[in-house]
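J.: Predicted coordinates and the sequence they were generated for:
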Amino acid sequence: MSKTAPKTYITSGHSACPGCCDIFAAKFALMGAGPNCIIVNPTGCLEVTSTPYPKSAWQVPWIHSLFENGGAVASGVEAGLKALGKKDDIKVIAIAGDGATMDIGIRSISGAFERGHDFTYICMDNEAYMNTGVQRSSGTPFDASTTTSPPGKFSFGNPLPKKNMPAIMAAHGSPYVATTTIGFPRDMIRKVKKATEIMGPTYIHAHAPCTTGWGFDTSKTLEVARLAVETCLWPLYEMENGQITQARKIKNPRPVEEYLRAQKRFQHLFTMEGGEEEIKKIQAMADWNIEYYGLQ
């Protein structure tokens, strides 16, 4: 970033792993949102590592909600600020993992978006329940190995595709939905800034590779994140009022094999009989993204 880069509002004092995706995500989100915000953070890796009692790495007001009620707490904060006449001056932002967003917390998020509360929800998608032992979530990609979807005699890992959470939030009538990644900081900062400046419930889905749960060297977090985009397995796009308005073009997509080889959670695809066919299925998913989102 340049010398004029926005200030970050999460600092040292956390206990996250080296190369932790969640700290990157929080840092870039706050660089986009600025200091006049209140953060609602459900249970998860970010909550646990950023607030080891009695310390806090947050330089803005921060609230820990339960695993399942981030959307409800964020909507309550927004309603309270409105009652006090302060909503125009303060942004409300919920930041949570894929489990708290796509699984256990989806009910309260759905309610908050249906009611039209003016806040931004950011999902840091590290594609499993990392804080409790790398269990599968509905954000876990096809064929990935987790502790509850291990490969073996009858399985190549997770048998189901990722839940399309951005499409679900767009279907709620959100005026702005976007995907981003910690691998492209400027993209994430810009989209968070845009989301927080739009009236109504807005949603950001951020790809966040986990060095521990995915199995790669701690120095490779951003490299793996960029590979997901360059192989078209993680398309970067924006939706406004339900329509895709912008997508990042990938001139020469890299084969998905490069992304899969970089992570321990997919290594079984290169050693098990039939793994080659599974890789072809994943390549087909990337090819579908290219066609559907207009990535070329």
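T.: Yep, that arrived. Numbers count the residues shown, from 1 in each chain.
J.: use CA for all of it now, contacts and neighbours both
T.: Fine.
J.: Now do the strands in the stretch 101-250 of the chain.
T.: 120-125, 176-181, 202-207, 237-240, 243-247 (DSSP state E, counting those that start in this stretch).
J.: Out of the ones you listed, the one nearest Gln263 is which?
T.: Nearest to Gln263 among the strands of the stretch 101-250 of the chain is strand 202-207; the distance by CA to CA comes to 15.0 Å.
J.: Tyr237 and Gln243 touch, don't they?
T.: No - with contact defined as CA atoms under 8 Å, Tyr237 does not reach Gln243; the gap is 10.4 Å.
J.: Compare the two (neighbour count), which wins?
T.: Taking neighbours as other CA atoms under 10 Å, Tyr237 and Gln243 compare with Tyr237 leading, 19 against 12.
J.: show me the residues around that one that make contact.
T.: Ala178, Thr179, Thr180, Ile244, Thr245, Gln246, Ala247, Arg248, Tyr293 (CA atoms under 8 Å, 6 or more residues apart in numbering).
J.: Now, of those residues, which are buried?
T.: Ala178, Thr179, Thr180, Ile244, Ala247, Arg248, Tyr293 (16 or more other CA atoms under 10 Å).
J.: here comes the other one, which I'd like you to weigh against the first:
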Amino acid sequence: MNIMTNNNSAKNTKNHFTGDTNWQITNAELMESGHMACPGCGASLSMRHVLKVLGSETIVVMPACCWAIIAGGQPTTALSVPLLHTPFAVAAAAASGVRQALTAQKKEHIQVLTWAGDGGTFDIGLQGISGAAERHEDMIYICYDNEAYMNTGIQQSSATPHGAWTTTTPGGKDFKYAKKDILAIIKAHNPGYLASATIAYPEDFYAKIEKAKSASGFRFIHLLAACPSGWKIDSQNALEVTRLAVESGVFPLVEMNEQGEIKKTYEPKNPISVKEYLASQGRFKKITAAETEIWQNEIS
């Protein structure tokens, strides 16, 4: 990947990262140092690069989540773009209001980014998301999914996968519960753009953020973001463990095409086993061989 810097928003020459891609990434930092993120936080790294694509004419709307702490209290926020904090359940509704206000001021060019964790997306904020998607509100909604309520002490959410340790599932999650298929739920609303991504695959990541920026209506990206504390991994291994999620098929990189079909944007050349992915994290240490086989069969 050839990375070039200039003062403009990031642009790519291809939609997907098969083949050579020449990236132009703004050297302006819209996320400053001195924030409150833990070492290795996938959500903080992702935000930094999302803003490099969206640029300075962006308003971020954020419910209660890890990032509400990471950004810091006003007026000392780590973000150099406007940030609106909201109650847990209403981020999408608040973002709808921001968009309507911008439209009234004839400032439609400004991007409205709703940035929320899995708890505020899969669970508490789902009704507001459904409403915004049904109305085709012109916003980008990114769910950074670290697969539990990490901000409040690592409690289970409906994004928590089979067998994962959390403080509310100390023995590992019961296997009769599956992670909620958030992409299928959003797809039912006929969004303007829909994809999954992770910063561990930057070419794919940048292509999808750029494509969401260029689209209109309600746009949704499901972003896997490793949490070293909650996943029980070393902070320096956060990106590698995220790659294992993709290479094992646990978290496929996909995109909805113009025909409304969900298609993979990346196919691992040498797929690894689900067992290898699970073994990379302490949160899955109580998973049995039989349970691991269930995972593998679901993916295969």
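T.: Looks like it arrived, so ask away. Small disclaimer: the values here were computed from a predicted structure and weren't measured.
J.: Let me see the TM-score of these two.
T.: Aligned and superposed, the two chains score 0.90 in TM-score terms (TM-score structural alignment, normalised by the length of the first structure); 277 aligned residues with a CA RMSD of 1.4 Å.
J.: re earlier: ok, the contacts of Tyr237 of the first structure in the second structure: which stay?
T.: Checking the contacts of Tyr237 of the first structure against the second structure (both residues aligned by TM-score structural alignment, their matches' CA atoms under 8 Å), the contacts still present are Ala178, Thr179, Thr180, Ile244, Thr245, Gln246, Ala247, Arg248.
J.: Mind telling me what the third one corresponds to in the second structure?
T.: What it means is Thr180 of the first structure. Using TM-score structural alignment, the equivalent of Thr180 of the first structure in the second structure is Ala197.
J.: And its match, how far from Met139 of the second structure?
T.: Distance, Ala197 of the second structure to Met139 of the second structure, by CA to CA, to the nearest Å: 18 Å.
J.: which secondary structure elements does the longest helix along the first structure contact?
T.: Longest helix of the first structure, by residue count under DSSP state H: helix 275-293. Contacts defined by 3 or more CA pairs under 8 Å, 6 or more residues apart in numbering; DSSP states H and E place helix 275-293 of the first structure against helix 256-261.
J.: Now do the helices in the stretch 101-250 of the second structure.
T.: Ranges of helices in the stretch 101-250 of the second structure, per DSSP state H, counting those that start in this stretch, are 118, 126-134, 182-187, 202-214, 228-231, 238-247.
J.: Redo the ones you listed as TSV? Include mean neighbour count.
T.: Shown next, in TSV, are those (neighbours: other CA atoms under 10 Å):
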stretch	mean neighbour count
helix 118	28
helix 126-134	20
helix 182-187	16
helix 202-214	21
helix 228-231	22
helix 238-247	20
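J.: closest one to Val53 of the second structure among these?
T.: helix 202-214 (6.3 Å).
J.: so how much does that closest one differ from the first structure once superposed?
T.: Comparison of helix 202-214 of the second structure with the first structure after fitting gives an average deviation of 1.5 Å (mean CA distance after the TM-score superposition for the first structure).
J.: what helices or strands is that helix leaning on?
T.: By 3+ CA pairs under 8 Å, 6+ apart, helix 202-214 of the second structure packs against helix 42-54, strand 193-197.
J.: Run the angle between that helix and strand 193-197 for me.
T.: 160 degrees (axes from the mean of the first three to the mean of the last three CA atoms, to 10 degrees).
J.: residue range for stretch 9-25 of the first structure in the second structure?
T.: Residue span in the second structure matched to stretch 9-25 of the first structure, by TM-score structural alignment: 30-46.
J.: Quick one: map Arg219 of the second structure onto the first structure.
T.: In the first structure, Arg219 of the second structure lands on Thr202 (TM-score structural alignment).
J.: contacting residues for that match?
T.: Thr202 of the first structure sits in contact with Asp118, Phe119, Thr120, Tyr121, Ser174, Pro175, Tyr176, Val177, Ala195, Thr196, where contact means CA under 8 Å, 6+ apart.
J.: among the helices and strands packed on helix 202-214 of the second structure, which is nearest Gln155 of the second structure?
T.: That would be helix 42-54 among these, by CA to CA, at 17.4 Å.
J.: average distance between that closest one and the first structure?
T.: Looks like 1.4 Å for helix 42-54 of the second structure (mean CA distance after the TM-score superposition for the first structure).
J.: on that earlier part again, generate CSV for the helices of the stretch 101-250 of the second structure, with distance to Pro63 of the second structure as supplementary columns.
T.: Formatted as CSV, these follow (distance: least, CA to CA, whole Å):
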stretch, distance to Pro63 of the second structure
helix 118, 11
helix 126-134, 12
helix 182-187, 18
helix 202-214, 21
helix 228-231, 20
helix 238-247, 24
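J.: Of all these, which one is nearest Lys107 of the second structure?
T.: Comparing those by CA to CA, helix 202-214 comes nearest, at 15.2 Å.
J.: The closest one to helix 42-54, inter-axis angle?
T.: 60 degrees.
J.: and helix 202-214 of the second structure, how far from the chain's centre?
T.: 12 Å (CA atoms, centre = their mean, to the nearest Å).
J.: what residue of the first structure matches up with Asn297 of the second structure?
T.: Asn297 of the second structure maps onto Ala284 in the first structure, by TM-score structural alignment.
J.: how many neighbours does its match have?
T.: Applying other CA under 10 Å, I find that Ala284 of the first structure has 14 neighbouring residues.
J.: Equivalent analysis for the one 5 residues further on, please.
T.: Asn289 of the first structure: 17 surrounding residues under other CA under 10 Å.
J.: cool, Lys249 of the first structure as well?
T.: Neighbours of Lys249 of the first structure using other CA under 10 Å come to 18.
J.: next one: the one 10 residues further on
T.: When counting by other CA under 10 Å, one arrives at 20 neighbours for Tyr259 of the first structure.
J.: Fine by me, we can end here.
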